[in-house]
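**Q** structure of the sequence below:
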Amino acid sequence: MTLAYWIAASLLALFYFYAGTLKVIRSRDQLRPMMAWVDRVPLPALRALGTVEILGATGLILPPSTGIAPSPAPAAAIGFVLLQTGAIAVHLTGEDRQITLNVGLIATAAVTVWLATGL
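**A** Below is the predicted model:
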């Protein structure tokens, strides 16, 4: 089960670290082609969301790899489930309504929560 956790957590961490970094460093104009919803969110909230994604990605990988405090890993995965639940709400209230990626991320994060409880 440990190998399965590392695969799922690594995929989530890579995705969220990349997406979070983009939200932190890029302008709205640069993000708009990838994220149609950026105009409906204040810029400080967008930057904060990116920061949360980066911290969550770190929480999936760093604590279990050091063995010092593995409990943040399931918390980070639960946070990603909640984050994507909110993302689905944002997509459904907007014009894009494309939630396939969000549903996949929720499923992966939920499996990661389950796997992280066995660490």
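**Q** every contact and neighbour count from this point should use C-alpha atoms.
**A** Noted.
**Q** what residues does stretch 42-58 touch?
**A** Stretch 42-58 is contacted from outside by 12-14, 16-24, 28, 38, 76-77, 79-80, using C-alpha atoms under 8 Å, 6 or more residues apart in numbering.
**Q** buried subset of those?
**A** The neighbour count (16 or more other C-alpha atoms under 10 Å) marks 12-13, 16-17, 19-24, 28, 38, 76-77, 79-80 as buried among those.
**Q** distance of residue 97 relative to residue 55?
**A** 27 Å (C-alpha to C-alpha, to the nearest Å).
**Q** Proceed likewise with the subsequent sequence, for comparison:
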Amino acid sequence: MNVILWITAGLLAVFFLASGTMKLAQSRQKLVASGMGALEGFGDGAVKGIGALEVLAAVGLILPAALDVAPVLVPLAAVGVALLMAGAMIAHLRRREIPAVAMTLLFLALSVLVAWGRFGPESFTG
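**A** Now for the predicted structure:
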């Protein structure tokens, strides 16, 4: 189970590092034009804030445990990802973007798995 949690956290971290970096580096208009239509309803600052949260989540899913410095931050980062994905699902549902809702639901489920596993049976504290 520990290996599955590491792999899942790693995959989530890669995705959110890429997604967050893209949101931080590109303008909202360019992101919307490239297919991220759900960002249309957000301001530029909100998009940059979401990008920053995604980058922080990516770091929080891996580094605390890898460096053995405050590993309790891993499940907390996973909870943060779950909250971000809940918000993303709402944004996609409002726009009736069903494929995006399905992908967001997958990331939500994976983050809940990591949070559950790291708070529970494969906790770093025990």
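**Q** TM-score, when you put one on top of the other?
**A** In this superposition the chains share a TM-score of 0.93, using TM-score structural alignment, normalised by the length of the first structure; 119 aligned residues with a C-alpha RMSD of 1.2 Å.
**Q** just to revisit the earlier point, more crowded one of residue 97 and residue 55 of the first structure?
**A** Neighbours around residue 97 of the first structure and residue 55, counted as other C-alpha atoms under 10 Å, are more numerous at residue 55. The numbers are 16 against 13.
**Q** corresponding residue for that one in the second structure?
**A** Alignment note (TM-score structural alignment): residue 55 of the first structure maps to residue 56 of the second structure.
**Q** the second structure: helices as residue ranges?
**A** Ranges of helices within the second structure are 2-25, 28-33, 44-66, 73-94, 98-119, based on DSSP state H.
**Q** the fourth one vs the first structure, average offset?
**A** Helix 73-94 of the second structure, aligned to the first structure and superposed, deviates on average by 0.7 Å (mean C-alpha distance after the TM-score superposition for the first structure).
**Q** where in the first structure does that helix fall?
**A** So helix 73-94 of the second structure is aligned with residues 72-93, judged by TM-score structural alignment.
**Q** so how far is residue 119 of the first structure from the residue of the first structure most remote from its centre?
**A** Distance to the chain centre peaks in the first structure at residue 68, reaching 22.8 Å (criterion: C-alpha atoms, centre = their mean). Taking C-alpha to C-alpha as the measure, residue 68 of the first structure falls 12 Å from residue 119 of the first structure.
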